[in-house]
Structure formats: structure tokens, C-alpha cells
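Trainee: sequence and computational prediction follow.
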Amino acid sequence: MALFRRNPHTEIDPFTDLLFNALLTFTFLFLIALVLLNPPAKTGIVDPKAEFLITVSWPDGNPNDIDIWLSGPDGKQVSYKQPQAGLMHLDRDDRGMINDVQTVNGVEINNPLNQEVLTIRGRPPGEYIVNLHYFKTQQADTSMPQPETEEVPVTVYLAEVNPRMKVLFYNTNVLGKEGDEVTAFRFTITPEGKVTNINQLQKSLVRGEDK
């Protein structure tokens, strides 16, 4: 009677099994490290370089020129005359019909959007004053006499960008004629970086006088 003999090649060595598991663990950790060292690119994500965003807009295709003016805590002003002061930046100055048409590769492209954009890239404490100024009455058809007055509804909003987008103020003002100026809103940033005391107490920035 033949005795059953175990095949030494089929016997599981505990040391080999432990070594194999350790190799699997090391390989897994190595792959995780590669992923962390080279994270996938995040597409479609905008990293805003501002704390506050102020946007002024008026009807698309309207040829008239509306300007935004901003006065900061130190009395410095930002406008088309001075597009940057400290942490305040006028990122877009829209001149109505004047800069609506651009030529790209010999083709004229019309952008009817009327919008001015201003950013505050920090939280310096103090009061900020945002004014709207009806700079110039224009007319799309220059062959026609320009009107003495043309009312323009102007929408303005203040948004806090960080830590998340939040609209703090929104309003529409009607500017009746060329030269009109109105304080759209004021607000104060506290030493702790909080926005408070949003109001519409009037003050002229263009002429530098209280109304």
C-alpha cells in the first residue's frame, strides 16, 4: 500500500505569504503617493483674486457711457481716470458704443454688453463709497441729432467673493441725463473684515462735494 506523500511545491510557506502581502501593501502605498504628488488638473475652476466684486451694468446695446467711481478708506479714488489705487482695481471700463465693436482677423465683432467691473483685493477697514456717473450721451446713429436727455437704468451689485460668493447689495438707479451722478451705495469694512452699514447717503466723487 502506497503512502500519500505531500508535494513540497504545493505547500504554502508562511514567510513567503507574509512577504507577498507586504509587497502588495507597499505597491498600493506607492501608487497612492504618486496620486497625491500629481493631483489631476481641475478644469473649469476659477480662483478669484479678489475679496469683493462690484459690477455696474446698463441695457445691452445702449450707446451711452456710464462710469463707476469708488472712494476708499484713505480717500483715494478709482475711476477711468485712475484705474488702480491700493487694493482697488477697475478691471473693465465700458465706454458704451465706443468700444463695443472690435476687429478680429479682419472681421468686425459686436459686443452689445454694457458692464463695468471693479474689484477690491483685500479687506482694508474703513468706508467705501460707490458712485455712478452719466459721463456721455451717445447715439448709435451719428447722422441723427443727439438727444439732450436720455434716461438710462443702471444696475449695480456688491458681492463678497471669499470664502464663497454672496451678494450683499443689489439695486437699480435711473440716471436722467448727461452729467448726473448718484451714490449707488456705501459700505464699511470692520477691522475684523466684516461688511456693515450699507447705506445710500449721497456724496459727489466727481465734483468732490456732498450733495
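Mentor: Great, that's in hand.
Trainee: C-alpha from now on. contacts and neighbour counts both.
Mentor: Fine.
Trainee: from residue 31, how far off is residue 166?
Mentor: Taking CA to CA, to the nearest Å as the measure, residue 166 falls 40 Å from residue 31.
Trainee: ok, residue 187 next?
Mentor: Taking CA to CA, one finds residue 187 at 51 Å from residue 31.
Trainee: more crowded one of those two?
Mentor: Each of residue 187 and residue 31 has its neighbours counted (other CA atoms under 10 Å); residue 187 has more, 19 against 11.
Trainee: the helices in this structure, which residues?
Mentor: Taking DSSP state H to define them, one finds helices in the chain at 14-37.
Trainee: so what's the residue count around residue 90?
Mentor: Count around residue 90 with other CA under 10 Å applied: 21.
Trainee: my guess is it contacts residue 77. True?
Mentor: No: applying CA atoms under 8 Å, one finds residue 90 not in contact with residue 77, separated by 10.4 Å.
Trainee: hang on, residue 158 packs against residue 169?
Mentor: Yes: Residue 158 lies in contact with residue 169 (CA under 8 Å); the separation is 5.1 Å.
Trainee: more neighbours: which of the two?
Mentor: residue 158 (21 against 17).
Trainee: mind checking how far that one is from residue 128?
Mentor: In this view, residue 158 and residue 128 are 11 Å apart by CA to CA.
Trainee: isn't residue 187 up against residue 197?
Mentor: Yes: if you go by CA under 8 Å, residue 187 and residue 197 touch, sitting 5.5 Å apart.
Trainee: what's residue 24 in contact with, if anything?
Mentor: Not one residue lies near residue 24 by CA atoms under 8 Å, 6 or more residues apart in numbering.
Trainee: alongside the first one, take a look at this:
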Amino acid sequence: MLLNDKLKPYRLLLASQSPRRRELMTGCGLPYEPAPKYDCEEVYPADLPAEEVPLYLSQLKSRAWPGPLAPDVILLTADTVVVLDGEVLGKPCGREEAVGMLGRLSGRRHTVVSGVTLRTAERMHSFEARTSVWFRTLSAEEIEHYVDTCRPFDKAGSYGIQEWIGYAAIERIEGSFYNVMGLPIQKVYVELDKFLDQ
């Protein structure tokens, strides 16, 4: 049975304000509803390894859902971070920080890690995806052009692979392209299919 047929008795709620995640869910043909925005303080233990942060935060977001889940609801929460030298590069606070982050990523390999949690009223399942990304060396002028043109202030690591920088600066990737956009949609599809079979 196709996944979309298995989903017919359920309401799949995507708890994310990210337009890119919504675009990926739509592109994959998954019948989802955007969940209403709710409060979740995205904090994690200081000693948590950087690569484990997204999984932790996806579970935190899931548990922060206000009230019990209805029996027919599947809640999908996700978090994506850029990891360089064992450090999480989150969303930049402004232009200067964005330029600085891209200067650090220039000419180097980094890892994009996403954590995803699926939860119903009765059970929860979490998984992750990792993608390695190689940037060529960028000039200061190129970095400033990208930041001023695309204003990547809502993006982990200060860049979006689907924007100019993805075309002009990324030499290669290993792993899911869509993970770098913010959601490993192929793995979401497969894990959701297995989740419904349990």
C-alpha cells in the first residue's frame, strides 16, 4: 500500500514555520497540515555533542506540543544544524555574524545534521540524517555579495543551498541534498512508512 493511502486515517501535522520544509513536504506529495505555532525554548545541555543537538531538539519540540495529541494525529518535528569543528553554527544574529560564519566555512568541509521526530498519542520515533558539504574558497567580496543579496539570517550556518551560494560555491556533497535544505525528505518518507506499519 502506498504511504499516502496509509496516511488517510491520520492528520499529519508539520510543526515547523520553515517555508523550505513545507516546500519539501509538498514536493514529496505528503498530505500534511502546518501545525499552529507554539512556544518551545530551544535549549540543550552544554556538554551535548554538536552532532546530537538536532535529534535532542526535535524531541524537545515534540514534547513541547501543548496538550495531548488526538488519536488520529501524527506530529512531525525537526531541527537542522551546521556542524564545523565540533561546534554548532546556528542562525546568525545579523550581517557581521553571517559573514563570519561563511568565512569559517569557506574552503572547508562541514556537516549538516537533521533530527526528526514522529509522535502519536501512543508512541514516538526519532531519526537523523547527516550530509557532508564542501565549500570552495570564497573571497570576502563573494561572501558579502551573498549575505547582502540573499540575507540568510533565518538559516543555520548562514546559507541556503538552493540559493546563489549553492550554485557558485558548493563543490560537492555526500548525502541528502534536501537535508541541507532543512529536511531529509526521502528518509522522512521511508521512516514514516515504517512507523505506520508498526
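Mentor: Everything's here; your move. Note that the structure is predicted; figures quoted are calculated from it, not measured.
Trainee: now what about the TM-score between them?
Mentor: Here the TM-score for the pair of chains, by TM-score structural alignment, normalised by the length of structure 2, is 0.30; 78 aligned residues with a CA RMSD of 3.8 Å.
Trainee: which residues of structure 1 fall in strands?
Mentor: 52-58, 65-71, 77-78, 84-85, 88-92, 101-104, 107-110, 114-120, 126-136, 152-160, 166-175, 181-189, 195-199 (DSSP state E).
Trainee: out of those strands, which one sits most buried?
Mentor: strand 65-71 (a mean of 24; mean count of other CA atoms under 10 Å).
Trainee: what packs against that one?
Mentor: strand 77-78, strand 126-136 (3 or more CA pairs under 8 Å, 6 or more residues apart in numbering; DSSP states H and E).
Trainee: nearest approach to residue 107 of structure 1 belongs to which of the ones you listed?
Mentor: Among these, strand 126-136 comes nearest to residue 107 of structure 1, with 27.7 Å by CA to CA.
Trainee: report the inter-axis angle for that closest one versus strand 52-58.
Mentor: 20 degrees (axes from the mean of the first three to the mean of the last three CA atoms, to 10 degrees).
Trainee: ok and strand 126-136 of structure 1 relative to strand 152-160, angle-wise?
Mentor: Going by the same axes, to 10 degrees, strand 126-136 of structure 1 makes 150 degrees with strand 152-160.
Trainee: how big is the angle separating strand 126-136 of structure 1 from strand 166-175?
Mentor: 40 degrees.
Trainee: name the helices or strands packed onto strand 126-136 of structure 1?
Mentor: strand 65-71, strand 181-189.
Trainee: overlap of the contact sets of residue 187 and residue 197 of structure 1?
Mentor: Contacts common to residue 187 of structure 1 and residue 197, judged by CA under 8 Å, 6+ apart, are absent.
Trainee: can you pull out the strands in structure 2?
Mentor: Using DSSP E, strands in structure 2 cover 11-14, 32-34, 73-84, 87-89, 109-119, 124-135, 170-174.
Trainee: next, format the ones you listed as CSV and append mean neighbour count and distance to residue 54 of structure 2.
Mentor: Putting the strands of structure 2 into CSV (neighbours: other CA atoms under 10 Å; distance: least, CA to CA, whole Å) gives the following:
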stretch, mean neighbour count, distance to residue 54 of structure 2
strand 11-14, 20, 16
strand 32-34, 15, 20
strand 73-84, 24, 5
strand 87-89, 17, 10
strand 109-119, 24, 5
strand 124-135, 19, 8
strand 170-174, 15, 19
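Trainee: okay, these in a markdown table with distance to residue 141 of structure 2 next?
Mentor: Below are these laid out as a markdown table (distance: least, CA to CA, whole Å):
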| stretch | distance to residue 141 of structure 2 |
| --- | --- |
| strand 11-14 | 38 |
| strand 32-34 | 38 |
| strand 73-84 | 22 |
| strand 87-89 | 21 |
| strand 109-119 | 21 |
| strand 124-135 | 16 |
| strand 170-174 | 16 |
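Trainee: picking that back up, for residue 14 of structure 1, which of the strands of structure 1 is the nearest?
Mentor: strand 166-175 (61.5 Å).
Trainee: understood, closing this out.
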